[in-house]
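S.K.: below is the sequence, then the predicted model.
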Amino acid sequence: MQNRQHKIAFIVPYFGKLPNYFNLWLKSAKMNPQVDVFFFTDNEEPQGLSKNIHWVKTTFADVKARAQSLIEFPIVLDQPYKLVDYKPLYGAMFQDYISDYDWWAYGDIDTIWGNLELILKRTEDEYDKILELGHLTLIRNNERMNSLWHNKVEGAWTYKDAFKSDFIYHFDEGGGMSFIAKKSGCKIYSEGPGQMNFADVCPFTSQFELSYDNGDGKLPHVFTWRNGVLTGYWAKANKVECKEYAYVHLQKRKMQIVVDDVASENGFLIVPNKFLPLGKKDITSSFIESQHSEAVSEVKNEQFVKRLINHLKFLKFKAKGRKRHIPLNGNEVYFGIEEAKY
């Protein structure tokens, strides 16, 4: 393979239609040249990719075969979304691409990156693992950490649980890898509530409220992206406060793009349902409030049978977790902000 230019490899297998704001994600990734992105996909390569984006044309079947080669039983991996459970294997699955890197990372592209150095500076320390959540987790690239997913510990799902089922176990997060790493004696850099340098937008409300309180009271936010710097703004008692974030996670959001490609080069606004031109206006409390006045969330009306099947799978998952004392709210238990729920 090519010589390593950067010490961190971000691995993204992605199949199917890309997010409509993927071009904006690419812009944000370009501004973090210390990270090499390996994009394994069946999508056609966009023109003008930055040097740190490595586009690898492949098939879902090939990625599944890579995972299967590491597992001693037939795995269940029939849909691309199920790859979420296989993220902890990426270091081993794609070692032929990343063998020269010091760190590898798994994460999501329903994000916009700011200056990732807010988090990546910790790679200079003697950590084995950095962060817990599936939208960005870094793993030191060595044999011990690349096989960590294979460990079995009390109070956590195992790879056998996750890979024998089509149910999404979120094995990459709390209840899975977070507790496996902690109980395996790994040296971990964590950012819990009050310390997070990332903005994880709650998917269950139309507003840009955050899932965790970082001193902002989880109040509704708007964001600006300016030349690679991501800033979140919120209003408290008619006073605007702000914080720089390493990235924002826009999970399960349908976003409209109301900014053209040229204008977005140097910056754009991110509000609950849109990407807007940045402009020169100050971010005021009235502006923030105005962006959260309309309901922007959509509730998908799934077929009754499909919902019933998913509910029955969840009940089975919940019963298994209760029996083995594995919390449903794994991330919250890991962060120490909730009692375990089974």
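M.R.: Noted; the coordinates are in hand. Residues are numbered from 1 along each chain as shown.

S.K.: please count neighbours and contacts with C-alpha atoms only from this point.
M.R.: OK.

S.K.: so where do the helices sit in the stretch 1-150 of the chain?
M.R.: For the stretch 1-150 of the chain, the helices defined by DSSP state H, counting those that start in this stretch occupy 22-30, 60-68, 90-93, 95-98, 117-120, 143-146.

S.K.: for the stretch 151-300 of the chain, same thing?
M.R.: 159-163, 177-183, 285-290.

S.K.: for those helices, which one sits closest to residue 137?
M.R.: helix 177-183 (10.0 Å; CA to CA).

S.K.: starting at the chain centroid, how far to that closest one?
M.R.: Remark: helix 177-183 is offset 18 Å from the chain centroid, using CA atoms, centre = their mean, to the nearest Å.

S.K.: the structure to be compared is supplied as follows:
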Amino acid sequence: MQSVKQPSICILIPYFGAWPFWMSIFMESCRYNSSIDWILYTDCGTPDNCPGNVRVVDITYSDYCRKISIFLNLKFMPENSYKLCDIKPALGYIHADELVGYDFWGYSDIDLVYGDLRAYFSNERLQSKDLFSTTGRRVSGHFCLMRNTEEMRSAFMRAKDWRQVLSSNQHAAFDEKHFSKIFIRHKNSLSIIRTMAAKFDSWLTKAEFNETYVTPNARIPWVDGTYNFPTEWYWTNGIVTNNLTGGHGFPYFHFMVWKSKWSKSAMTPMLDLGNMRSEAVFTERGITVV
């Protein structure tokens, strides 16, 4: 029986300033997802431990902002690079030439470590929708996949006042708020109302919103409905687990909440994977390799 070809995936990440101390383990988690490609647009240089499926495009922040301005036909030159979060849904449009030949494209933050992405984003799952969010009630800003079609690359233009929002110097959470409204509405209404709305707007059926519990310690309760979150997360040879769910693998672990505690400590040296024998352990105190 002939096997079904895996859809090709490319993840786009603009990042400027300085690589965080955990960048080596982020790169290692990309390496273990060898059938997926990443493109990083940055002024930070090529990270140590950079695998072959990660391409680094050396570009200054000002030049990258000019590129955005040209492709979106608006003025984009914010002082704070955090504004780039608003541009995430437009990355497929801005970098369309570099996505030729890929079936899916996505965006991602780097304050996370990937597990087995293909195990979660299976061929069957990717056939079902055009956008895949790893949170249940909005488009996930830290990771999202979209089908690489002209319709989906330009979908952000359907958001109300998108040009004004992206032109503003203020971060507006465009990726999670404005963009989400294209695909999910009436989320607090009765199911019959949501069903009726979808009959009149096909965009309400294009996306999957699935809570994967990859950002613990935040406002979303844990799998069991409580706020008793794992106290340890493990990255072991490309698999992400924790001390509460046993061998259940997660697509990634997003340590957004814990990293703020790490940054309050003394200057943390870049994580050295040279002595890593089997896994990296994440706690609210930091990351250790064992």
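M.R.: Noted; the coordinates are in hand. Since this is a predicted model, take the numbers as computed values, not measurements.

S.K.: superposed, what's their TM-score?
M.R.: Overlay of the two chains. TM-score (TM-score structural alignment, normalised by the length of the second structure): 0.79; 254 aligned residues with a CA RMSD of 2.5 Å.

S.K.: ok, back up a step: now the helices of the stretch 1-150 of the first structure as a markdown table including distance to residue 200 of the first structure and mean neighbour count?
M.R.: Shown next, in a markdown table, are the helices of the stretch 1-150 of the first structure (distance: least, CA to CA, whole Å; neighbours: other CA atoms under 10 Å):
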| stretch | distance to residue 200 of the first structure | mean neighbour count |
| --- | --- | --- |
| helix 22-30 | 16 | 20 |
| helix 60-68 | 28 | 17 |
| helix 90-93 | 23 | 22 |
| helix 95-98 | 28 | 16 |
| helix 117-120 | 15 | 16 |
| helix 143-146 | 26 | 15 |
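
S.K.: could you check how far whichever residue in the first structure pairs up with residue 288 of the second structure is from residue 146 of the first structure?
M.R.: Matched across to the first structure, residue 288 of the second structure falls on residue 276, judged by TM-score structural alignment. Residue 276 of the first structure sits 41 Å away from residue 146 of the first structure, going by CA to CA, to the nearest Å.

S.K.: that older thread, now the helices of the stretch 1-150 of the first structure as JSON lines including distance to residue 172 of the first structure?
M.R.: Putting the helices of the stretch 1-150 of the first structure into JSON lines (distance: least, CA to CA, whole Å) gives the following:
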{"stretch": "helix 22-30", "distance to residue 172 of the first structure": "22"}
{"stretch": "helix 60-68", "distance to residue 172 of the first structure": "15"}
{"stretch": "helix 90-93", "distance to residue 172 of the first structure": "11"}
{"stretch": "helix 95-98", "distance to residue 172 of the first structure": "18"}
{"stretch": "helix 117-120", "distance to residue 172 of the first structure": "19"}
{"stretch": "helix 143-146", "distance to residue 172 of the first structure": "13"}
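
S.K.: do you know which of those lies nearest residue 255 of the first structure?
M.R.: Closest to residue 255 of the first structure of these is helix 22-30 (CA to CA; 10.9 Å).

S.K.: just the helices of the stretch 151-300 of the first structure: most buried one?
M.R.: Ranked by mean neighbour count under mean count of other CA atoms under 10 Å, the helices of the stretch 151-300 of the first structure are led by helix 177-183, which reaches a mean of 21.

S.K.: what's the local residue count around residue 79 of the first structure?
M.R.: Neighbour count of residue 79 of the first structure, defined by other CA atoms under 10 Å: 11.
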